[in-house]
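A.B. asks: I need the structure of the sequence given here:
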Amino acid sequence: MSSSPTPPTTVTVTDRADILVKQRRFPNGPAPDPAASREEHRIRSFHARRGRITQAQAAAIDAHWDAWGVELDGSPLDLPALFGSADLPVVLEIGFGMGDATAAMAAADPATGILAVDVHTPGQGNLLALADRLGLTNVRVANGDAVVLLRDMLPPASLAGLRVYFPDPWPKAKHHKRRLIQPDFLAMVTPLLRPGAVVHCATDWEPYAEHMLEVLSAAPGLVNQYPAGPNSRPAEGFAPRPDFRPLTKFERQGLAKGHVVRDLLFTRV
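C.D. replies: Just a heads-up that it's a prediction; the model follows:
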């Protein structure tokens, strides 16, 4: 007598969430995919990277994620409540690497909050460790896709600025669609910026710098602080590196290779 076939197993959204919780390296730390239930299929500008993590970085996540960590899961985010102040202007930084520059800028400007987004677990742990070591109260570390944050979680005119330093240039032509700075991205960001907010981008990849300049210049509501003249030269339209942006290890490596670093500063009007 033949047995009836076993029905296929159906994995629900709830099941998938349970599986992801079991996969977490830190049960009370950053989730592998905080917006998993959204089941989105779109081109992303990043790859999630867990990476090897040091004991100090892991200890910082265990100690501080509950207080200073933010999961970008699509739930509305109350920035005054997150930073404990309704008067603290908040700047969003997307892609902070190991967090050294972020911590230095936060220490130099304690009157500004920094919501720093990345998906690199060792970097998240390192920034939390730096914040603890330096006694910073104006840094929050966000885990996940910045697009989910911008599209679903923030109210209009809630940000005092946007910083995107040395994003992946996706140098191959077939990958240019993955670059973060695109018209659709800026159309999403601009309404979230209050008047006078500054968009600051930097890259050491010249073709991407030119792309950024073109896209930012065409974005409604943004004005270049260093506009090119009618007879512009190639370097016009770019800004000198501001003193408040630290020279990072990554940047030094690019300069050693002969790369030209370009800064772009645009103001929300």
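A.B. asks: from here on, just use CA atoms for contacts and neighbour counts.
C.D. replies: Will do.
A.B. asks: who touches the top strand by length along the chain?
C.D. replies: Of all the segments of type strand in the chain, defined by DSSP state E, the longest one is strand 193-203. Outside strand 193-203, the residues that touch it by Cα atoms under 8 Å, 6 or more residues apart in numbering are 156-167, 209, 261-269.
A.B. asks: check stretch 61-76 too.
C.D. replies: So stretch 61-76 is contacted by 26, 28-31, 34-36, 124-125, 128-129, 139-146, 148-149, 152-154 (Cα under 8 Å, 6+ apart).
A.B. asks: all strands in this protein, in order from the N-terminus.
C.D. replies: Going by DSSP E, the chain shows strands at 69-71, 90-94, 113-118, 139-143, 159-165, 193-203, 222-224, 262-268.
A.B. asks: now do the fifth one: which elements does it pack against?
C.D. replies: The reference is to strand 159-165. For strand 159-165, the elements it packs on are strand 90-94, strand 193-203, judged by 3 or more Cα pairs under 8 Å, 6 or more residues apart in numbering; DSSP states H and E.
A.B. asks: Proceed likewise with the subsequent sequence, for comparison:
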Amino acid sequence: MSQSQTSSRMFPDGGPAADPAGDRFERRIRSFQPRRSRVTAGQADAIRRLWPAWGFDVDGRRVLDLDAMFGGAPVVLEIGFGMGETTARMAEAEPETGLIAVDVHTPGQGNLLALAERAGLTNLRVANGDAVILLREMLPPRSLAGIRVYFPDPWPKKRHHKRRLVQPAFLDLAATRMAPGAVLHCATDWEPYAEQMLDVLTAHPAFENTAPGGGFAERPAFRPLTRFEGQGLDKGHVVRDLLFCRSGD
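C.D. replies: Take a look at the predicted model:
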């Protein structure tokens, strides 16, 4: 059974589409792979009940009205949120900030919606699909107060480095959607990717390093320690944070 058939049977009255943008946009190398792990009954129930109000597909067919969506609050985009525990904690800690969290992992989408409901969050929206299409087609220029990219796929094999998200072309696009002073915050425990991120961000004219003296930053208090991160630290992994500010025009 195809992913689209599975999605339509599980969520017959609406839910995250298997391929929301379809073939409307150019084919290009993607930085992510759809993960088709099992959706639990609780996750499926959360999607059925909450998706119509708190979720949307990244189909590229409209520009989002962020003022209407979040009542004029500043908006931050998180790209890739896993199972959503960290995202929910940050949204709860920042009630005056709107948070759009985008991923393609259906179990994570359901889990995040359930966590948001449990915490009574109203400042969170869950997006399903390609973050590049979301940025380019659905977000207005200078509309974001920040972008967060935590533990993206490092694509460790050299032949796959072109799939990494944080590249000059991505930064070109992100810069157009970030307001002056907005912060791009990346974190990774893969040292070679951290070095690449630092190199491309340092070289990009639209971004300025906020770390004193340049280089990597200390983990800011607003980024909670994730379970995944804790497991890595226990194994001796080094986590690198990068905080770069969108310079003014």
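A.B. asks: coming back round to it: buried only: go through the contacts of strand 193-203 of the first structure for me.
C.D. replies: Neighbour counting by 16 or more other Cα atoms under 10 Å classes 158-167, 209, 261-268 among those as buried.
A.B. asks: ok, now which ones touch D18 of the first structure?
C.D. replies: D18 of the first structure neighbours (Cα under 8 Å, 6+ apart): none.
A.B. asks: V117 of the first structure maps to what in the second structure?
C.D. replies: Counting by TM-score structural alignment, V117 of the first structure corresponds to V102 in the second structure.
A.B. asks: who touches the closest residue to its match other than its chain neighbours in this structure?
C.D. replies: Nearest residue to V102 of the second structure, sequence neighbours excluded (Cα to Cα, 6 or more residues apart in numbering): A127, at 4.4 Å. Contact analysis of A127 of the second structure by Cα under 8 Å, 6+ apart lists G55, F56, D57, V58, I100, A101, V102, D103.
A.B. asks: ok, the most centrally placed residue in the second structure - contacts?
C.D. replies: Centroid-nearest residue in the second structure, with Cα atoms, centre = their mean: I79, separated by 1.2 Å. Shown in contact with I79 of the second structure (Cα under 8 Å, 6+ apart): A101, V102, D103, A131, I147, R148, V149, Y150.
A.B. asks: the first structure: which residue goes with that one?
C.D. replies: With TM-score structural alignment as the criterion, I79 of the second structure matches I94.
A.B. asks: distance check, M98 of the first structure against H120 of the first structure.
C.D. replies: 8 Å (Cα to Cα, to the nearest Å).
A.B. asks: which one's more surrounded, those two?
C.D. replies: The neighbour comparison of M98 of the first structure against H120 (other Cα atoms under 10 Å) goes to H120, with 23 against 20.
A.B. asks: ok, the residue nearest to that one when sequence neighbours are not counted to P30 of the first structure distance?
C.D. replies: Distance criterion Cα to Cα, 6+ apart; nearest residue to H120 of the first structure, sequence neighbours excluded, is R49 at 5.0 Å. R49 of the first structure sits 12 Å away from P30 of the first structure, going by Cα to Cα.
A.B. asks: quick check: neighbours shared by the two?
C.D. replies: In contact with both R49 of the first structure and P30: T121, using Cα under 8 Å, 6+ apart.
A.B. asks: and these two? which has more neighbours close in?
C.D. replies: Set R49 of the first structure next to P30 and count neighbours by other Cα under 10 Å: P30 wins out with 27 against 13.
A.B. asks: that one -> the second structure?
C.D. replies: Per TM-score structural alignment, P30 of the first structure is aligned with P16.
A.B. asks: which ones are touching its match?
C.D. replies: Counting by Cα under 8 Å, 6+ apart, P16 of the second structure touches S7, W51, G55, F56, D57, T106, N128.
A.B. asks: quick one: what's aligned to V215 of the first structure in the second structure?
C.D. replies: V215 of the first structure maps onto V200 in the second structure, by TM-score structural alignment.
A.B. asks: trace the residue nearest to V102 of the second structure over to the first structure, please.
C.D. replies: In the first structure, A127 of the second structure lands on A142 (TM-score structural alignment).
A.B. asks: and the gap between its match and M105 of the first structure?
C.D. replies: Distance, A142 of the first structure to M105 of the first structure, by Cα to Cα: 17 Å.
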